Each structure stands twice: as structure tokens, then as C-alpha cells.
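Q: Sequence first, then the predicted structure, then my questions.
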Amino acid sequence: MLLRPAVVLTSLLLTAGPAAAKVVSVRPPASGGSAGASVEVDRAAPVDRSAGRPLAGKVIVLDPGHQLGNSRFPRQINTLVSAGPSRKPCNTTGTATNAGYPEATFVWKVALAARRQLEAQGAQVLFTRGTNSRSQWGPCVDVRGRAGNSEGADAKVSIHADGSHARGARGFHVIAPASVRGWTDDIAAPSRSLALAMRGGLGTGGFPRANYIAGGDGLDFRSDLGTLNLSDVPTVMVELGNMRNAAEARRMTRRAGQAAYARALVAGLGRFLG
């Protein structure tokens, strides 16, 4: 039996009353494609920008890259889907530390911690996957790329970690969409601003810029990623560090380290949306 990806967008809003009302619906996957979803976000409630809630009224999409079960569904994740001007496999398995701690689990825990912090500041946070499960796969990059478009999200961050085997490779880098006519030319400029803000947040958080990619400045611009190309809202992909680096692996697998990465992401979003 073909298993479908989990619910694609999950919205968890802490405020009570009518403002919390929302609808999550999942469409069946088209042949050779992936499941889609839509979320109706009620923004009619008064915006509270009082002290401690600087992100009230903002809608943020967090995309915890991959799904823990992707490796168990090779046919599904190797199916070609739209990546904008080209087609690419639905997804990949992600990487892991040398000891086998999965990227999917690391980014899931960072996303959960970031969501708690963002909601405490008043933001509404949407996820592109609702579980971290070995029995599920996806969603595909086309679904991830379009996530937040119909909701008019203010920003979208795809959270990843790298798996470079280069000697001494360590550090983060932020990937923003290059300007591709008809695809990302409308979001390239604000996405670059978001990338700069995320680089600043991670730098202030004490994380070093990658020394093995992106020219050492922590910024990369790509035109081949469906997660970026299909977005209509400002978006970036953040590679938080190299899971094959022993020191970074220790930080990534510990709760305190995951919380620190989350704080850095939230700080970057605050710079962009503040």
C-alpha cells in the first residue's frame, strides 16, 4: 500500500477564541506527485504588539527538512516532481552524524524548540510535516516549496544540516533563492534580506560560518532547489552545521545545543520581521 505523507501544514496557535480557528485539509497525491495541503489562517483578531510579543500577527512557516522514514520509501522519494524550472526527486534521506543520529531528528527538535519560542513572541507557526516518524515519508520538495503561499506567510525557513566529509569542515551557511525570471524574481530581494538576518542571528548565537562552502561568508544563492523556487513568500534554507564534524555533532545531539540553534533562528527571524 502506498503510504501518504503526514499532514503537510500543522498550525498550533496558543491564543484562545476565534483567532485560533483554522482549517487544515490534505489533498490526495496526484499520480507521481505528492500530497498537498491548505490552511486558512484567521488574521481578523487585533494584533497585540505589546512588550514580549513583537511577532504578534506574523505567520511563519518552518520546514524541518526530510522525514525520518524517507529511506524506507525509495520509490516515493525518488519520484520526480517540479522544482520550478526543472524537475527533481521528491526528497532525500538526509544525512546523519558519524554515530548515526539522523538529520531528520535533529531538525525536528530544533523546529519544535523554535516554534515554542516564536509562539511565545506572538507568531503563528506552520510546519511542513506533523511528525518525525520512520513509518512516513515526504512531503516532497514541491509541497514544501509551496507551503505558506496561500496563507500569505511572512517568512519561511527550511531547516537542515550538512554532511560534508571534507577534512575540518564545519559551520553554517544560509541558502537563498537566486533570481529566476518567472519563478523567484519577485521574492529574491526579500529572501536575500531574510538570509542576511538569519546569518546575523546565527552569528550572534556564536555559530561559525561554514569554512568549506559558500566562499566562507555563510551565504549561498541557488536556482535549482524546489523548496526555494516554488515559494511566493520570502524564504531561505539554513544548513545549521556539519553533522560529520565531531564537535558540531555533539552540540546537535544535545538538548541544550538544539535549543541554542533554535534561539539563533528565532533571533534571525526577529531581525527580519521586527
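A: Arrived safely. Source: prediction; values computed, not measured.
Q: going forward, measure contacts and count neighbours with C-alpha atoms only.
A: Noted.
Q: Now do the helices in the stretch 151-274 of the chain.
A: With DSSP state H, counting those that start in this stretch as the definition, the stretch 151-274 of the chain shows helices at residue ranges 188-204, 226-229, 246-252, 255-273.
Q: Pipe the ones you listed into TSV and attach mean neighbour count per row.
A: Conversion of the helices of the stretch 151-274 of the chain to TSV gives the following (neighbours: other CA atoms under 10 Å):
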stretch	mean neighbour count
helix 188-204	22
helix 226-229	30
helix 246-252	17
helix 255-273	20
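Q: also this one, for the comparison:
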Amino acid sequence: MSYTGPGFDPPAPRRFRRGALTVALAALVPGALLGWAVYAAVDGPGGGGGSATASASAPSGAPSSSTAPPSGGPGGPGDKKPGASPTTGSPSATASAPGASGPLAGKVVVIDPGHNPGNFRHAAEINRRVDVGTHRKECDTTGTSTNDGYTEAEFTLDVAHRMRALLEERGATVKLTQDADRPFGPCVDERARIGNRAKADAVVSLHADGSGAGNRGFHVILPGAVHAGAADTRAVVGPSRALGERIAGHFVRVTGSAPSNYVGGGTGLVTREDLGGLNLSTVPKVFVECGNMRDSKDAALLTSGAWRQKAAQGISDGVVSFLRGPGSAG
């Protein structure tokens, strides 16, 4: 999708002191302080999410340009890179073996890497419209890319692999909606169904934005209350917000990135009712826009293997904190 993040891997990122950030957020959007208050009060400094650094499960070298960049311009909101439920090939939901032990033993986490690397070769398939409850929209999109051609699809898969390793270490069973193991997709409606069928305890859809230069920072997209057609999010709005707040707090702590300076009023939290991946989910689910691929400073972060490991750690720590319940340190 389209989002940003601070300068980090070359040059060293600005570190935001949580105290100053909390004051700024209070001045900007008092009503949105709930998420940050939860982080400060529940996770606290240095608390939460098993900060033990885990080794990456994917290479951390320079970005590969072997995958052709997406055909569109900057990726707009769309369905935060929905997925395509292809007419050819079987639905993909690669899963780890159930975790034998650890604090998340018995928990199921679904990671949804936005946009399949093969989508750009299947324009007709991903452009077909699917029902997202409130309306019909494209099955999926190609996603965005940096100006140098590092694609959102490559980014999301890399972070998904790193998250899978971190969460499996904590005992979770982890499923991916796709692992570049199908020609395209899945479509946004099928992505939602994968999490629903898995009876996931948490679902995280990974993205990066394609906004204008100068727009920086991450944001977490939460489902709004939707009850129309096949969509009924009313039961998961609350748990999804709690999941999003935990992820946002830990993302700041681990990456040093600031909340988006162009959406969310400085809170890092955005509610939407037009995304099929959220509208059709019957389990707690959020989208994470990790940064803006079209901003050079954010792009430097997103193309850094070291920073992607931090992003994976921050998101995973938020998931762990959410799954362990109120008052848990992660």
C-alpha cells in the first residue's frame, strides 16, 4: 500500500522518546490515545513481546530487482494489496507445524503478505471483481515499489518469513496466505477466508505504502463496524483494535519509526470500512503499512534487511502481547 517510516539503516534513525511521543499524541488526537496508553501502561518501557532478537529466516542482503516492478504507479489505498483467488491453482495457505511449547503454544497466527510477486503477470485475473460485503472491488493489485524497483510483494514476503520464525520460536502455529507458491493472489476475499478457516487468534496483513515523497511513517489499519452483505465485523472490531494498538506501540519501540505524518492524525491508527480483507474477517485482523516506498528515506529503511528484521520483531512483539492478554509484558 502506501506508507512511510523514519530514516534508519543508513543513516541512523531518529529515536523517538516514548515520553515525548505520548505528549505529542495527546496534543494531536486525545481520543486516539487509547492505543498508546495501552502500550505505556500495559507493555511499558522495555516490556513486551519477547524482545530477544531472533535470527532472520530470510536473507537480509540488498533488495533483489529480479521481480518486475508493479505496473501501476504509487499504490493507493486499494484493498491494501488484496489477493487474488485464482481460477487456476489451489488456494495457498502454507502453515508451520504446531508449536510444541512456548507462551503461544496452541495459538494460531495467520500472516498475510500483501500482493503476490506474480500478480503483475496476471492482470486479467487480479482485475476481476469480488464481493467484499459493502461493494465489489478488484481481486488484488500488483502493489507498489521503490523508485529503484524493490517491490512491495518482495518486501511483504521477506517480513512474513522473519515474523514466522519469531512467532514459531514462541510456540505459535503460523500460516501464510501465500508464499509465492501460486501464480497470483489469493484474492482479498479468499485471504480473509484463510484466516477465518484457520480460526486464527490473530491475523496480520503486511504492506508498504506508495504515497508521495515526504510522506513518512507507519500506520496500522483497523476494521470499522460493518454489517452489510457477507460482511459483519461487529464482533471483531474491539479485539482488532486491541491487536492494532499493541502492534503500533511495539513497532515504535523496536524500529524507532514514527507514526505516519499523513494519515491517522499522528496516532499510527486508521479505521477503514472499504477493505475486503478486513470486512470479511471473522477473527481479529489488522493491516500494517510499514512505510512509504516512494519516499527516499523510508525506502532506505524498507530495503534494509536489518530494518526489516526490526519491523518483523516489532510486529511480532505486538502480536505476542495481544495474545498473552491484558497486563502481559509480551
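A: Received, thanks. Treat the numbers as computed from the prediction; the structure is a model and nothing was measured.
Q: TM-score of the superposition?
A: Once superposed, the chains reach a TM-score of 0.82 (TM-score structural alignment, normalised by the length of structure 1), with 235 aligned residues with a CA RMSD of 1.7 Å.
Q: rewinding a little: including distance to R115 of structure 1, could the helices of the stretch 151-274 of structure 1 go into TSV?
A: Formatted as TSV, these follow (distance: least, CA to CA, whole Å):
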stretch	distance to R115 of structure 1
helix 188-204	16
helix 226-229	20
helix 246-252	17
helix 255-273	8
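Q: and A114 of structure 1, which of the ones you listed is closest to it?
A: A114 of structure 1 sits nearest to helix 255-273 of all these, at 4.6 Å, using CA to CA.
Q: can you give me how far that closest one is from the chain middle?
A: Going by CA atoms, centre = their mean, to the nearest Å, the spacing between the C-alpha centre of helix 255-273 of structure 1 and its chain's C-alpha centre is 13 Å.
Q: All the helices of the stretch 51-200 of structure 2, residue numbers only.
A: 123-127, 152-169, 188-197.
Q: now the ones you listed as a markdown table including distance to T94 of structure 2 and mean neighbour count?
A: As requested, those are arranged in a markdown table below (distance: least, CA to CA, whole Å; neighbours: other CA atoms under 10 Å):
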| stretch | distance to T94 of structure 2 | mean neighbour count |
| --- | --- | --- |
| helix 123-127 | 21 | 18 |
| helix 152-169 | 11 | 25 |
| helix 188-197 | 10 | 24 |
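Q: Which among the ones you listed is found nearest to W36 of structure 2?
A: Where these are weighed against each other on CA to CA, the nearest is helix 152-169, at 22.6 Å.
Q: Could I get the contacting residues of the residue nearest the centre of structure 1?
A: Centre of structure 1 computed as the mean C-alpha position; nearest residue by CA atoms, centre = their mean is S158, 1.9 Å away. Residues counted as contacts of S158 of structure 1 (CA atoms under 8 Å, 6 or more residues apart in numbering) are L62, D63, P64, G65, T227, T235, V236, M237, V238.
Q: mapped onto structure 2, which of the residues you listed hold?
A: Under the criterion both residues aligned by TM-score structural alignment, their matches' CA atoms under 8 Å, the contacts of S158 of structure 1 that remain in contact after alignment to structure 2 are L62, D63, P64, G65, T235, V236, M237, V238.
Q: corresponding residue for R250 of structure 1 in structure 2?
A: The equivalent of R250 of structure 1 in structure 2 is A300 (alignment by TM-score structural alignment).
Q: again, but for S11 of structure 1
A: Match for S11 of structure 1 (TM-score structural alignment): A95.
Q: I'd like the distance between its match and H161 of structure 2.
A: Between A95 of structure 2 and H161 of structure 2 the distance, using CA to CA, to the nearest Å, works out to 11 Å.
Q: Same question for F120 of structure 2.
A: Spatial separation of F120 of structure 2 from H161 of structure 2 under the definition CA to CA is 22 Å.
Q: Ok, K285 of structure 2 next?
A: Taking CA to CA as the criterion, K285 of structure 2 is separated from H161 of structure 2 by 18 Å.
Q: quick one on the thing from earlier: now for the match of S11 of structure 1, how many residues are close by?
A: Close neighbours of A95 of structure 2, defined as other CA atoms under 10 Å, add up to 18.
Q: so which of the contacts of S158 of structure 1 comes closest to L2 of structure 1?
A: The shortest separation between L2 of structure 1 and any of the contacts of S158 of structure 1 is 21.3 Å, and it belongs to G65 (by CA to CA).
Q: what's the neighbour count on the closest one?
A: Neighbours of G65 of structure 1 under the rule other CA under 10 Å: 32.
Q: which position in structure 2 aligns with it?
A: Checking with TM-score structural alignment, G65 of structure 1 has G114 as its match.
Q: Also G122 of structure 1?
A: For G122 of structure 1, the residue aligned by TM-score structural alignment is G171.
Q: swap in T79 of structure 1?
A: Using TM-score structural alignment as the criterion, the counterpart of T79 of structure 1 in structure 2 is R128.
Q: so what's its match up against?
A: By CA under 8 Å, 6+ apart, the contact list for R128 of structure 2 reads K137, E138, C139.
Q: What's the second one aligned with over in structure 1?
A: E138 of structure 2 maps onto P89 of structure 1 when the alignment is built from TM-score structural alignment.
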